[in-house]
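J.: after the sequence you'll find the predicted model.
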Amino acid sequence: MATIETRSFGTAEDRPYLLLHGGGGVATMVGFAELLAERAKARVLLPTHPGFGGTEKPDSLDSVGALARAYVRLLEERDLTDVTVVGNSFGGWLAAEIALQGSPRVTGAVIVDGIGIEVAGHPLTDVSGLSPAELRSFSFHDPSKAPAGGTGPSPDVRALIGYTGPAMVDPTLEKRLGGIDVPVQVVWGESDGIVDADYGKAYAAAIPGAKFTLLPRAGHLPQVETPEELLRALLGE
């Protein structure tokens, strides 16, 4: 098993959060990790998924479920408890899979513009043939807020597909979400053009007791575009 490269923010005494990036890579989460650690007095772990950013991806990590189990082992190795898992896009799917592992170390999950389920009439936008400008228009409420260099699809797309498959959905996931037994919040950018708000509502409806929050003036990456609003939603403010 490859070592998962992980950055930490905050102090060891603070309540832990596991922050999971999407296909745009770990850079899409760094700013929010710093904000969460500072404002929520949180200990934030920000891993780079194996295979992203030039890291090693073992053959055994061949599915989202396998990666979820690797993250549960990471929490065990670090002896972390009362962990809230927060994931965006692919990271949202991964957060759901981690919650489904039933680890007592995980006590909550936040799915931010997640992917992975199939919703009739609301397919994921195929980003493979989009120009950078088109991708920004689908990903951001205000494309001018996209950081220089873009947010995806990144050179890590091969690693991403190695976990998700080329369709980036799991036909079994929506039904399995009913087995999650920790509190879940589903947060969605109102202007998400990759997976729309109705897709997000279907995600929340599949999880018992999940709370759905719609963020105005945000697209697929609220942690980049409207981090303050996402933080308030996450903290229930």
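T.: Received the coordinates, thanks. Numbers count the residues shown, from 1 in each chain.

J.: going by C-alpha atoms from here, please, whenever you check contacts or count neighbours.
T.: Noted.

J.: so L36 belongs to a helix, correct?
T.: Yes: looking at L36 with DSSP: H, G, I helix; E, B strand; the rest coil, it is inside a helix.

J.: gap between the residue lying closest to it once chain neighbours are set aside and D14?
T.: Across the structure, with Cα to Cα, 6 or more residues apart in numbering as the measure, the residue nearest L36 apart from its sequence neighbours is A42 (6.5 Å). In this view, A42 and D14 are 5 Å apart by Cα to Cα, to the nearest Å.

J.: put this beside the first:
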Amino acid sequence: MPDATRRRTRRVPAPPTVAPSSTARLSSAPLPATDPPPPPWPGEEVPVPGGTVFVRSTPWAGRPGAPRERALYVHGLGGASTNWTDLAALLAVRCEGWAVDLPGFGRSSPPPTGSYSVRGHVRAVVEVLEHVRAQPGEAQGRPVHLLGNSLGGLVTLLVAARRPDLVASLTLVSPAVPVYRVPQAFGRALLLVLLPGVPSLAERRLAGVTPEQSVRGMLQVCFGDPARVPRERVDAAVAEMRERTEQAWANRALVRSMRGLITSYLRVGRANAWRLARSLRVPVLVVWGDRDRLVDPRLAPRLAAAVPDARLLVLEGVGHVAMLEAPEQTARAVLGLLEDVADGAPHGVTAGAGDDAGAAGRDERAAG
């Protein structure tokens, strides 16, 4: 048995060489003060096939004559539209903002089919994009800047690949791209959600976790330095988690979406997220914290190299939710991209980025 183990180890390929990506340019635009942190933005129900989702809106706050564009924000697994409160406030100098609660999360009802597949979330985001684009105003009918974190990052990547006509730019914050291994912070037991009957057991176990315990665990796992989280944000998260415990579907949405995420990793061919990443033709910014415990930060340069002409921002000491932990740096990188796109400047390197894309797209098997 030891000999066989050594043979298997020797066959593991070395991480492939990938083309360099361009470093994100940070905008010097004046940003509004966010101390104290702003409260959650108001929202409303937006129709989607078979039901509605809750969408929060951030009003434009630019100076007279400044560009007025639109942005849609998509949260990660277990998150909600409130994850984007701070970043939306900063980007309001240029963008009206909409932040969606995916079906079954935040204040959105569960999908009528009971399915929490990644494809279902993609369909919901496309519908909300159509809604945002159709709103009256200066930017009516124009493509929308799309931002996603974690599960929302994977969902927005798929949306941008399939409906580039709706997307002006794409910002991926620690996207949950396929890695074909379970993140250490989750533990291998979560693979059991793929087995019949186990999701119900996981839902019952989650029901025994108090809101305070849930938020405390989230801070430890998602943030590079939990001590930097403002007290106001912790209290708001606990209040939001209490609201979630009153929803009969809350734990089911979390466990079933995790199952849908892992199932999506098994897709091959045209549906594979790495292959779709290589097909992106919209300006892309990849943002990652180097202390991300949920999605390996070593994937950051690999994803940025796989996406044609992408920019990359790696934040030192930051975890899985850069838009919460480092909102100003994240906002300046997003604004730098938007400014350059508006000026017609290249949004990333144009030479070499696609040369090793095939290797970069295969590196998920060697991650870690």
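T.: Thanks, I have it. These numbers were taken from a predicted model, which means no experiment stands behind them.

J.: and the TM-score between these chains?
T.: The TM-score (TM-score structural alignment, normalised by the length of the first structure) is 0.83; 234 aligned residues with a Cα RMSD of 3.1 Å.

J.: still on that earlier bit, any idea how far A306 of the second structure is from the equivalent of the residue nearest to L36 of the first structure over in the second structure?
T.: Under the alignment defined by TM-score structural alignment, A42 of the first structure is paired with C95 of the second structure. Spatial separation of C95 of the second structure from A306 of the second structure under the definition Cα to Cα is 28 Å.

J.: same deal with L170 of the second structure?
T.: To A306 of the second structure, L170 of the second structure is 14 Å away according to Cα to Cα.

J.: repeat that for A80 of the second structure.
T.: To A306 of the second structure, A80 of the second structure is 28 Å away according to Cα to Cα.

J.: same deal with L219 of the second structure?
T.: Separation of L219 of the second structure from A306 of the second structure (Cα to Cα) stands at 31 Å.

J.: before we move on, back to that, neighbour count winner among A80 and A306 of the second structure?
T.: When A80 of the second structure and A306 are compared on other Cα atoms under 10 Å, the one with more neighbours turns out to be A306, at 32 against 23.

J.: quick one: contacts for the equivalent of that one over in the first structure?
T.: For A306 of the second structure, the aligned position in the first structure is A206, judged by TM-score structural alignment. A206 of the first structure is in contact with E174, K175, L177, G178, counting by Cα atoms under 8 Å, 6 or more residues apart in numbering.

J.: skip the chain neighbours and tell me the closest residue to the counterpart of S150 of the second structure in the first structure.
T.: Under the alignment by TM-score structural alignment, S150 of the second structure pairs with S89 in the first structure. If you skip the residues right next to it in sequence, S89 of the first structure has G114 as its closest partner in space, 4.0 Å away by Cα to Cα, 6+ apart.

J.: may I see the buried residues of stretch 33-46 of the first structure?
T.: Residues A33, E34, L35, L36, A37, A40, K41, A42, R43, V44, L45, L46 are the ones in stretch 33-46 of the first structure that count as buried (16 or more other Cα atoms under 10 Å).

J.: who are the contact partners of the fourth one?
T.: Listed by Cα under 8 Å, 6+ apart, the contact partners of L36 of the first structure are A42, V44, L231.

J.: in this model S8 seems to touch the first one, though I could be wrong.
T.: No: using Cα atoms under 8 Å as the test, A42 of the first structure is too far from S8 to be in contact (10.2 Å).

J.: can you tell me what sits against stretch 71-83 of the first structure?
T.: Contacting residues not belonging to stretch 71-83 of the first structure are listed as R15, P16, Y17, L18, I98, Q101, S103, P104, R105, V106, T107, G108 [Cα under 8 Å, 6+ apart].

J.: if you could redo that for stretch 191-201 of the first structure, that was the one I meant.
T.: Surrounding stretch 191-201 of the first structure, the residues in contact under the criterion Cα under 8 Å, 6+ apart are 113-115, 119, 122-127, 137-141, 186-190, 212, 214, 216-220.

J.: redo that, cut-off 7 Å
T.: The set of residues external to stretch 191-201 of the first structure that reach it, using Cα atoms under 7 Å, 6 or more residues apart in numbering, is 113, 119, 122, 124-125, 138-141, 188, 190, 212, 217-220.

J.: rewinding a little: check which helix or strand the residue nearest to S89 of the first structure maps to.
T.: For G114 of the first structure, there is no helix or strand it lies in under DSSP states H and E.

J.: return the set of buried residues in the helix or strand encompassing L337 of the second structure.
T.: Of the helices and strands defined by DSSP H and E, L337 of the second structure is found in helix 327-343. Counting neighbours by 16+ other Cα under 10 Å, one finds that the buried residues in helix 327-343 of the second structure are 327-341.

J.: what sits closest to the equivalent of S57 of the second structure over in the first structure if chain neighbours are left out?
T.: Using TM-score structural alignment, the partner of S57 of the second structure in the first structure is S8. By the measure of Cα to Cα, 6+ apart, the closest residue to S8 of the first structure outside its immediate chain neighbours is L45, 4.7 Å from it.
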